[in-house]
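**Q** all I have is the shape, not the residue letters:
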């Protein structure tokens, strides 16, 4: 046990003190803090915008002034003559101005002026505002009473129901789940890639420098690889705990409710379920990729071949990530469904299905169980073949791997 702890401490402390761990953890903490302060950051970045209104119809200006927040948000509106508006636009006192005229047929004709590209929000807000004004003028022209106006403006009702065992979720809750999921898969992607390269490189360095031969004289190969895997697992767990503590701290310090309200987000029991499973799949992903990386690293006889050795694993990682990215508009496609049960892919694709509330609890449990079985089986194979792999110095990676299986079958 003391030998295992020595190897474990060496792996764990070495990685926790490494620059990559510190940088990635600080970045995750910074992202969490920025997310909880996003409202204040956006307010700082948003310049005060002002719009000038050029019209001879005082009622038009009053209608725009009273309804500007619905179409423009916190943007100032002021009435000017055409000459004044042009001067203020040139000097930068206003950012845009709208010249509005009403024809003899009571049709609104307007022009939107700006010195630079007009943002979509301003363009669409202006169009919606003018359409609303035109509708009001048409109603007055037709002499409709309040009852007729209500009938004219009556809208259809559409309700959404998700008929599965996960229950129904609101749009706000789904927005939060997708936003949280996006953050998680990006974090998993970069963390797994970092640990994969680290563990493979560490094993390869021990092998090529012949240090492993001295290590294996004092500790069993199975204990050595177990110590490395558990060490990396604890490093990942440390990272998760730091992020969770940061989230808890931000929830206590910052006004999370205002942030969720601004971005139309909501956290409920379904979201808590996603957060817990995100941690589970985060750890499953790191352990799975770490074991495979350790085996691939032991296949390498030269440091310069480590990239070639780890490349298949990196391609699987990229494939998992891109299956999700390219399936945002089609969450129930064939690739997502099938890959959500395949180890190495499921930490991404199953979480994606959970975030969209399109999977039942039995499917989630099945995916987790399959991944655990894969991890246990892979570890047994890795621990049995590690000694023969780590002491082989053939330059051909495929030859080393083939030799292991032939020896086992012999």
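**A** Cool, the structure landed. A quick note: this is a predicted structure, and the numbers were derived from the prediction, not measured. Numbers count the residues shown, from 1 in each chain.

**Q** going by C-alpha atoms from here, please, whenever you check contacts or count neighbours.
**A** Fine.

**Q** let me see the ranges of the strands in the stretch 101-250 of the chain.
**A** 108-114 (DSSP state E, counting those that start in this stretch).

**Q** which residue ranges form the helices in it?
**A** For the stretch 101-250 of the chain, applying DSSP state H, counting those that start in this stretch gives helices covering 120-142, 146-152, 171-208, 211-215, 221-253.

**Q** so which of those helices is the most packed in?
**A** Among those, the stretch with the highest mean neighbour count (mean count of other Cα atoms under 10 Å) is helix 171-208, at a mean of 20.

**Q** against which helices or strands is that one packed?
**A** helix 19-36, helix 269-299, helix 306-325, helix 346-355 (3 or more Cα pairs under 8 Å, 6 or more residues apart in numbering; DSSP states H and E).

**Q** how much space is there between the residue with the largest distance to the centre of the chain and residue 63?
**A** When distances are taken from the C-alpha mean of the chain, residue 104 lies farthest, 54.0 Å away, according to Cα atoms, centre = their mean. Per Cα to Cα, to the nearest Å, residue 104 is found 20 Å from residue 63.

**Q** same question, residue 263
**A** 28 Å.

**Q** next one: residue 4
**A** For residue 4 relative to residue 63 (Cα to Cα), the value is 76 Å.

**Q** burial measure for the closest residue to residue 101 other than its chain neighbours, as a count.
**A** Nearest residue to residue 101, sequence neighbours excluded (Cα to Cα, 6 or more residues apart in numbering): residue 109, at 5.3 Å. Neighbours of residue 109 under the rule other Cα atoms under 10 Å: 12.

**Q** wait, residue 109 sits on residue 98?
**A** No: look at residue 109 against residue 98 with Cα atoms under 8 Å: they stay out of range, at 10.2 Å.

**Q** enumerate every residue touching residue 368.
**A** residue 281 (Cα atoms under 8 Å, 6 or more residues apart in numbering).

**Q** structure two is appended below for comparative analysis:
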């Protein structure tokens, strides 16, 4: 072990790659990623979502002779016309014959649901002659938001078309009134020397940036959690098995700590490369690439500037947390105590992750996100979010990077002192007073 740092790096990487638990866990996570990406397609295949949902209605022959504008039969016919124009119809209206009385009709509709002829049915409660009837959708399932939302949108269109059609308007005026409004959005830059944009981004480019930021934040969180736990558990395991005593006699504590951090970093890079490859392969499958195309998103439009900055914050964020995990792992003598010891660091990473996922993705330019951009434990998440979804000034980006680098130097120096003092302290976890005394005594 006289080669020092690189010997520790190689030993750490090889030892982890040979472990069956590591290989199995990596494979399982890759399979889970594939399932999650393809979950909507798998659900549609097994649940029959590719077919329109059958919705029943009472086909009353007595209504066909009525001249009112809004009869149930006329509305149902217009709904069928509306859904018939869709490339992939969401719903299909199925007529159920009138049984002669309200009780018999209700029974017939429920029997049709029980026989899987229809998924549910709509009932019309007529109002005044010129009023649109109140409509109720009934089914066996709770929270039928997909069907109810689709019906609400379709009925709004049907109502408008019926009113326009009964007003004696020309076809040109009807087409003008029903033509949908096209609103495009473009992200602009108002700051010279912006961090990521400069000339603005279209709606499609914003979509791919949103997807990129989302993936990067999740990957950073996974890297910190997986590698941090592995670094801390590796050091604690060596300490509890007394291997650390042999290691320290061959390699200086400083080289041992940073060698483990860097060796684990290589393992994490290998893992993430595999996960990214799995994501790209799954996203380019026909069923997924078609959905991205429908949203106007193309993987070829990923912003290289955003990716470059994201890698910088990814690396700096990793090394900041890794040094802290190594320090904590060095003062714990038993692996069963490790979970409680690393909890504060885990909470710091969780805080950054949740702030960006649940707040920053919707309001990247908020004051909270601006402040978080300069807090070292949160800034890797916050600044990546701002770079992808807003337009921070260049000086803020580099100030955030400089703050992170300074924090890594301070955390590395402090972690090295804790590591040198803690790796040979056995028994119960040392108190802050004992640890501080040992750090001062170590020259």
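**A** On my side now, so go ahead. As the structure is a prediction and not an experimental result, all values here were calculated from the model.

**Q** hang on, the earlier thing: who's more crowded, residue 4 and residue 63 of the first structure?
**A** Shown here are residue 4 of the first structure and residue 63; by other Cα under 10 Å, residue 4 has more neighbours (18 against 13).

**Q** comparing the helix or strand harbouring the more buried one with the second structure, how large is the average distance?
**A** Residue 4 of the first structure belongs to helix 2-16 when assigned by DSSP states H and E. Superposed on the second structure, helix 2-16 of the first structure shows a mean distance to its aligned partners of 2.6 Å (mean Cα distance after the TM-score superposition for the first structure).

**Q** that helix vs helix 221-253, what angle?
**A** 40 degrees (axes from the mean of the first three to the mean of the last three Cα atoms, to 10 degrees).

**Q** what lies in contact with helix 2-16 of the first structure?
**A** Helix 2-16 of the first structure has contacts (Cα under 8 Å, 6+ apart) with 21-22, 218-219, 223-224, 227-228, 230-232, 234-235.

**Q** want to try CSV for those, with distance to residue 191 of the first structure as columns?
**A** Output for the contacts of helix 2-16 of the first structure, formatted as CSV (distance: Cα to Cα, whole Å):
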residue, distance to residue 191 of the first structure
21, 9
22, 12
218, 32
219, 29
223, 25
224, 23
227, 20
228, 16
230, 16
231, 15
232, 11
234, 13
235, 11
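
**Q** which of these sit farthest apart?
**A** The span of the contacts of helix 2-16 of the first structure, defined through Cα to Cα, is set by 22 and 218 at 31.3 Å.

**Q** which one's more surrounded, those two?
**A** Counted by other Cα under 10 Å, residue 22 of the first structure and residue 218 do not tie: residue 22 has more neighbours, with 14 against 10.

**Q** and the more buried one, what does it touch?
**A** Taking Cα under 8 Å, 6+ apart as the criterion, residue 22 of the first structure is in contact with residue 16.

**Q** and what of residue 186 of the second structure?
**A** Counting by Cα under 8 Å, 6+ apart, residue 186 of the second structure makes contact with 200-203.

**Q** equivalent analysis for residue 425 of the second structure, please.
**A** Applying Cα under 8 Å, 6+ apart, the residues near residue 425 of the second structure are 331, 333.

**Q** tell me the SS of it?
**A** What DSSP: H, G, I helix; E, B strand; the rest coil gives for residue 425 of the second structure is coil.

**Q** please determine how far it is located from residue 419 of the second structure.
**A** 10 Å.

**Q** what residues are shared contacts of the two?
**A** Common neighbours of residue 425 of the second structure and residue 419 (Cα under 8 Å, 6+ apart) are residue 331.

**Q** ok, the aligned residue in the second structure for residue 341 of the first structure - how many residues close by?
**A** In the second structure, the residue equivalent to residue 341 of the first structure is residue 374, according to TM-score structural alignment. Residues near residue 374 of the second structure, counting by other Cα under 10 Å, number 21.

**Q** repeat for the one 5 residues further on
**A** The local packing of residue 379 of the second structure (other Cα under 10 Å) involves 26 other residues.

**Q** so what's it closest to, chain neighbours aside?
**A** residue 373 is the one closest to residue 379 of the second structure (Cα to Cα, 6+ apart), at 4.3 Å.

**Q** contacting residues around the one you found?
**A** Contacts of residue 373 of the second structure (Cα under 8 Å, 6+ apart): 379-380, 382-383, 400.

**Q** then residue 29 of the first structure?
**A** 242-243, 246.

**Q** hmm, try it at 6 Å
**A** residue 243 (Cα atoms under 6 Å, 6 or more residues apart in numbering).

**Q** quick check: the aligned residue for it in the second structure?
**A** Looks like residue 29 of the first structure aligns to residue 30 there (TM-score structural alignment).

**Q** how near is its match to residue 220 of the second structure?
**A** Computed as Cα to Cα, the residue 30 of the second structure to residue 220 of the second structure distance reads 16 Å.

**Q** repeat that for residue 129 of the second structure.
**A** 62 Å.

**Q** got it, and residue 212 of the second structure?
**A** To residue 220 of the second structure, residue 212 of the second structure is 12 Å away according to Cα to Cα.
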